[in-house]
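S.K.: dropping the sequence and predicted coords here.
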Amino acid sequence: MTAQEPSSLADPGHTEPEPESSALAWLPQKLGLQRFASWVPIRSLARRHRKRILTHLLSLNEGDRYLRFGYPASDEQISKYAMSLDFARDEVLGIFNRRLQLVAMAHLAYEPAPQRQGKPAMAEFGVSVLASARGRGFGARLFEHAALHARNRGIETLFIHALSENAPMLKIARSAGATVERDGSESEAWLRLPPDSVSSHVGEAIERHMAELDFQFKRHVRAFGDFIDGVAEVKSQYRDAGKAAKQ
């Protein structure tokens, strides 16, 4: 659960200020290149991924479980949580490494309980990242992706309930512009989302498609690797059998 930063957009080799129209034309292009350079494949998870989700959560140590759930969740409690995920209602997002291990995941719950009277439509965000995958900004990227997903579904506010000692999560929220309210050992963060737009829907669709391509590529590479390992193992067995026959 960690967070990552825009550098200056100025051209160091250009001393004269450019016309405003030229600068505005250049800005989206440069921002797009920056975003692509640090792009992380985030995939929507479904019921078929439930076992991977459970494996991921059970891999969290006691301290990480405490920060993620607000209490040191036991294996049984984590199993119950994983089995109760409603993929038809909520959005569950994941980041896979090249071995197809789920190293980071986020749960965007569209019906946080209890809904606050008089508050706008909101969704609650929770995230976990394996210790081996920390320091790469995965938590922040999952937060950005969840915010975009919620925005495109008419949600006005993204809500986070976290322990006050969960500094990485609160840092992600503050960096995104969320209002954080602390009440003793617990904190709440509220991020007001802008309305959806054509570009926000197109952006989400492109990222979803790219993440799916990335996952399928990793799957085929892994399958090919398993095949090569299998061939090598069969060759080794034949060699050993040949040596034994000669003795």
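M.R.: Looks like it arrived, so ask away.
S.K.: C-alpha only now, for contacts and for neighbours.
M.R.: OK.
S.K.: and the strand or helix carrying Gly242, what does it pack against?
M.R.: Element membership for Gly242, per DSSP states H and E: helix 198-246. Counting contacts by 3 or more C-alpha pairs under 8 Å, 6 or more residues apart in numbering; DSSP states H and E, helix 198-246 packs against strand 43-44, helix 138-151.
S.K.: what secondary structure does the residue lying closest to Met210 once chain neighbours are set aside sit in?
M.R.: Closest residue to Met210 apart from its sequence neighbours, by C-alpha to C-alpha, 6 or more residues apart in numbering: Pro41 at 7.1 Å. Following DSSP: H, G, I helix; E, B strand; the rest coil, we place Pro41 in the coil state.
S.K.: what sits against Pro41?
M.R.: Listed by C-alpha atoms under 8 Å, 6 or more residues apart in numbering, the contact set of Pro41 reads Ile95, Phe96, Glu207, Met210, Ala211, Asp214.
S.K.: related to what we said a few turns ago, return the most buried member of the helices and strands packed on helix 198-246.
M.R.: helix 138-151 (a mean of 23; mean count of other C-alpha atoms under 10 Å).
S.K.: which of the three states applies to Val180?
M.R.: Val180 is classified as strand under three-state DSSP.
S.K.: how near is the spatially most central residue of the chain to Ala25?
M.R.: Residue closest to the mean C-alpha point of the chain, counted by C-alpha atoms, centre = their mean, is Leu142 at 3.1 Å. To Ala25, Leu142 is 29 Å away according to C-alpha to C-alpha, to the nearest Å.
S.K.: take this one as well and set it beside the first:
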Amino acid sequence: MTESDKPATSATSASQPEAEASSRWSWVPIRSLGPRHRDRIAAHLLSLEETDRYLRFGYPATDAQISRYVDTLDFDQDEVFGIFNRRLELIAMAHLAHPSTPAEGARGTMAEFGVSVMRKARGRGFGARLFEHSVLHARNRGVQTLFIHALSENTAMLKIARNAGATVERDGSESDARLRLPPDTFVSHVEEMMGEQAAEFDYQLKRHASHVQQILDAISEVKAHISKSHHIAGE
């Protein structure tokens, strides 16, 4: 059906993609994580249900295995990114691993991507946003290929990779996706820098709000205790 067949609906049809694009590209604060965030990372991964752990790690990781994984995260060699909610709960995170080259022990030109999103935060595109952020970060550091190893049933992750233009090869229950990255540019570096600064500002605002809320809760608790004491004394 051509546009001339239904001229009355052309404006509506044109506005729908614009609305979807606006929703799809709304900004999400993604922050780089470091060693001091290990406890939050552990809490996030340990909160994943058994099925989600299976999709994230490729096996039904136990609490002990997740704890070992978190303890061995190398924040000097790799990058870990996270999305926090207003209560500073880590609701989504990505691990961008940089294997070293055998000869020099330096970072190679390939990086591996892994992501997890809490069930209550699904449907907001956080996995795709973390993937886009990781792609930008990787290309700005000379990475040429982004690699994803996932279970073939992890359709959400493989869809993100395919939508980005990755080549996906399936081998039984497992699939490998490879995305060739473009070289970095001045614009890509500025984009990453601005995104990191905005995410840091957002995090500090949330942190300040959390501290204020803790103070208010403490004051309310003291008032309730005083009120209760006066009531008992009056009896």
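M.R.: Good, I have the coordinates. Everything quoted here is computed from the prediction, not taken from an experiment.
S.K.: overall similarity of the pair, as a TM-score.
M.R.: The TM-score (TM-score structural alignment, normalised by the length of structure 2) is 0.87; 214 aligned residues with a C-alpha RMSD of 2.1 Å.
S.K.: hmm, back to that, the residue nearest to the centre of structure 1 matches what in structure 2?
M.R.: Counting by TM-score structural alignment, Leu142 of structure 1 lines up with Leu130 in structure 2.
S.K.: please apply the same query to Glu91 of structure 1.
M.R.: When structure 2 is aligned by TM-score structural alignment, Glu91 of structure 1 is paired with Glu79.
S.K.: ok, now Ile160 of structure 1?
M.R.: By TM-score structural alignment, Ile160 of structure 1 lines up with Ile148.
S.K.: is it true that that match lies in a strand?
M.R.: Yes: under three-state DSSP, Ile148 of structure 2 sits within a strand.
S.K.: skipping adjacent residues, who's closest to the residue nearest to the centre of structure 1 in space?
M.R.: Spatial nearest neighbour of Leu142 of structure 1, excluding adjacent residues (C-alpha to C-alpha, 6+ apart): Ala106 at 6.5 Å.
S.K.: was I right about the one you found contacting Ser128?
M.R.: Yes: using C-alpha atoms under 8 Å, Ala106 of structure 1 is in contact with Ser128, at 6.5 Å.
S.K.: hmm, back to that, can you pull the contacts of the residue nearest to the centre of structure 1?
M.R.: Applying C-alpha under 8 Å, 6+ apart, one finds that Leu142 of structure 1 lies in contact with Ile42, Leu93, Gly94, Met105, Ala106, Val127.
S.K.: okay, now the fifth one: neighbour count?
M.R.: Read that as Ala106 of structure 1. Per other C-alpha atoms under 10 Å, the neighbour tally for Ala106 of structure 1 reads 24.
S.K.: with the first one instead?
M.R.: Number of residues near Ile42 of structure 1 (other C-alpha under 10 Å) recorded here: 26.
S.K.: so what corresponds to it in structure 2?
M.R.: Under the alignment (TM-score structural alignment), Ile42 of structure 1 maps onto Ile30 of structure 2.
S.K.: from the centre of structure 2, point out the most distant residue.
M.R.: In structure 2, Glu235 marks the outermost C-alpha relative to the chain mean, sitting 55.8 Å out by C-alpha atoms, centre = their mean.
S.K.: pull the contacting residues for that residue.
M.R.: By C-alpha under 8 Å, 6+ apart, Glu235 of structure 2 lies in contact with nothing.
S.K.: my guess is the residue nearest to Leu142 of structure 1 is in a strand, correct?
M.R.: Yes: Ala106 of structure 1 forms part of a strand when assessed by three-state DSSP.
S.K.: that one -> structure 2?
M.R.: Aligned by TM-score structural alignment, Ala106 of structure 1 pairs with Ala94 of structure 2.
S.K.: Gly114 of structure 2 versus that match, what's the distance?
M.R.: In terms of C-alpha to C-alpha, Ala94 of structure 2 sits 6 Å off from Gly114 of structure 2.
S.K.: can you mark which positions in the helix or strand that contains Ile91 of structure 2 are buried?
M.R.: In the assignment (DSSP H and E), Ile91 of structure 2 maps to strand 90-97. With burial defined by 16 or more other C-alpha atoms under 10 Å, the residues of strand 90-97 of structure 2 counted as buried are Leu90, Ile91, Ala92, Met93, Ala94, His95, Leu96, Ala97.
S.K.: measure Lys51 of structure 1 to Gly225 of structure 1 for me?
M.R.: From Lys51 of structure 1 to Gly225 of structure 1 the distance is 23 Å (C-alpha to C-alpha).
S.K.: neighbour-wise, which of the contacts of Pro41 of structure 1 leads?
M.R.: Ile95 (25 neighbours).
S.K.: what helices and strands are in contact with the helix or strand hosting it?
M.R.: Element membership of Ile95 of structure 1, judged by DSSP H and E, is strand 91-96. If you count contacts as 3+ C-alpha pairs under 8 Å, 6+ apart, strand 91-96 of structure 1 packs onto strand 43-44, strand 102-109, helix 138-151.
S.K.: and the shortest one, how far from structure 2 on average?
M.R.: Taking mean C-alpha distance after the TM-score superposition for structure 1, the mean distance separating strand 43-44 of structure 1 from the aligned residues in structure 2 is 0.2 Å.
S.K.: roughly how far apart are Gly172 of structure 2 and Glu153 of structure 2?
M.R.: Distance of Gly172 of structure 2 to Glu153 of structure 2, given as C-alpha to C-alpha: 10 Å.
S.K.: between those two, which one's more packed in?
M.R.: Per other C-alpha under 10 Å, whichever of Gly172 of structure 2 and Glu153 has more neighbours is Glu153, with 12 against 8.
S.K.: got the contact list for the closest residue to the more buried one other than its chain neighbours?
M.R.: Closest residue in space to Glu153 of structure 2, ignoring its immediate chain neighbours: Ser173 at 7.3 Å, by C-alpha to C-alpha, 6+ apart. The neighbours of Ser173 of structure 2, taking C-alpha under 8 Å, 6+ apart as the test, are Leu151, Ser152, Glu153.
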